[in-house]
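Trainee: Here is a sequence with its predicted model. Questions after.
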Amino acid sequence: MKKTALLLLLLPSIWMTACSDDDNSNVNDPQAAEGQWKLVNVSGSIAGTSHDFAPGTITWTFDEDANTVTVVNNNTNENAEDFFASGTYDFHFEANQNTPDMCAQSLFIENLELGCQTETATQLVLSQTWADGYQLTFVK
């Protein structure tokens, strides 16, 4: 009986010390997807849009030091949503004010909110689908 009572007292303290502090996660301090990315798909919106692009038709090159993105847009389909004409645009991150809060920071390019950024070694996804917005998918 004493062993059971002691075990019940110790278990909560073991659980408490096993917790990790993830407050220092880089999710709160996003960085731009440095380098060149090829836009391959734009989907979403309330209309259910989906446009595929051949890799290299539209490229975005992020320069984190200058907080700019250079877009080279060779898309000739005027019905396809491709967001930006060729040019260099400023970008920044702001605290996500949207509900549900899918990420801590949203990416803005020229004050256009593109939403949450998810990056792997070969893919970048910008998503604002929580608000019936668009999802942009890029490849390296």
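Mentor: Looks like it arrived, so ask away.
Trainee: Could you use CA atoms for every contact and neighbour count after this?
Mentor: Will do.
Trainee: Figure out the helix or strand that residue 36 lives in.
Mentor: Residue 36 is part of strand 35-44 when elements are defined by DSSP states H and E.
Trainee: buried sites along that strand?
Mentor: 36-44 (16 or more other C-alpha atoms under 10 Å).
Trainee: contact partners of whatever helix or strand comes next after that strand?
Mentor: As assigned by DSSP H and E, the chain's next helix or strand after strand 35-44 is strand 49-52. Strand 49-52 is contacted by residues 40-44, 80-81 when judged by C-alpha atoms under 8 Å, 6 or more residues apart in numbering.
Trainee: also this one, for the comparison:
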Amino acid sequence: MMMILAVRSFGLQGEWNLINVTGGFTEVDQDFEEGIIIWDFNESDSMLTITNNSTITEVYDGFPSGVYSYSVVTLANGSEELVVNEINLGTFTSTSDSFTVNQQFRDGFRIQFMR
């Protein structure tokens, strides 16, 4: 069991477009056009507004449209994980214009976002 060292925001403020989902048991590799699935982070209240207009039903595309709580958790080993609506989505890495959530180590998905 991993020990949690800290929970904090991570410079996510604003809108991000989900652009790709890969992995899973079926080896998905699905691109999404900009504007189809938007995650809008509000760091002042740790809330995430998701607008999901995807019509693709056979591929994992995150959460349905709605408002969710979120946090970035720093573990004792130094890795960071994104938690949305109390669901740990996996290891979190970011740059100023992109971020990735990766749970492929659990046979899950790798989800990529761009500004």
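Mentor: Yep, it's here. The structure presented is a predicted model; accordingly, all values stated were derived computationally and were not measured.
Trainee: what's the closest non-adjacent residue to the most centrally placed residue in the second structure?
Mentor: Within the second structure, the residue whose C-alpha comes closest to the C-alpha centroid is residue 101; the distance, by C-alpha atoms, centre = their mean, is 5.1 Å. With sequence-adjacent residues excluded and distances taken as C-alpha to C-alpha, 6 or more residues apart in numbering, residue 101 of the second structure is closest to residue 92, at 4.7 Å.
Trainee: Look up how far residue 134 of the first structure lies from the counterpart of the one you found in the first structure.
Mentor: Aligned against the first structure by TM-score structural alignment, residue 92 of the second structure finds its counterpart in residue 117. Using C-alpha to C-alpha, to the nearest Å, residue 117 of the first structure is found at 12 Å from residue 134 of the first structure.
Trainee: Spit out the residues that contact those two alike.
Mentor: Overlap of the contact sets of residue 117 of the first structure and residue 134 (by C-alpha under 8 Å, 6+ apart) consists of residue 127.
Trainee: so the strand holding residue 36 of the first structure matches what in the second structure?
Mentor: Mapping strand 35-44 of the first structure onto the second structure (TM-score structural alignment) gives residues 14-23.
Trainee: and for that stretch, what are the contacting residues?
Mentor: Applying C-alpha under 8 Å, 6+ apart, the contact partners of stretch 14-23 of the second structure are 28-42, 60-61, 98, 104, 107-115.
Trainee: if we go to 6 Å?
Mentor: With contact meaning C-alpha atoms under 6 Å, 6 or more residues apart in numbering, stretch 14-23 of the second structure is reached by 28-32, 34, 37-41, 109-115.
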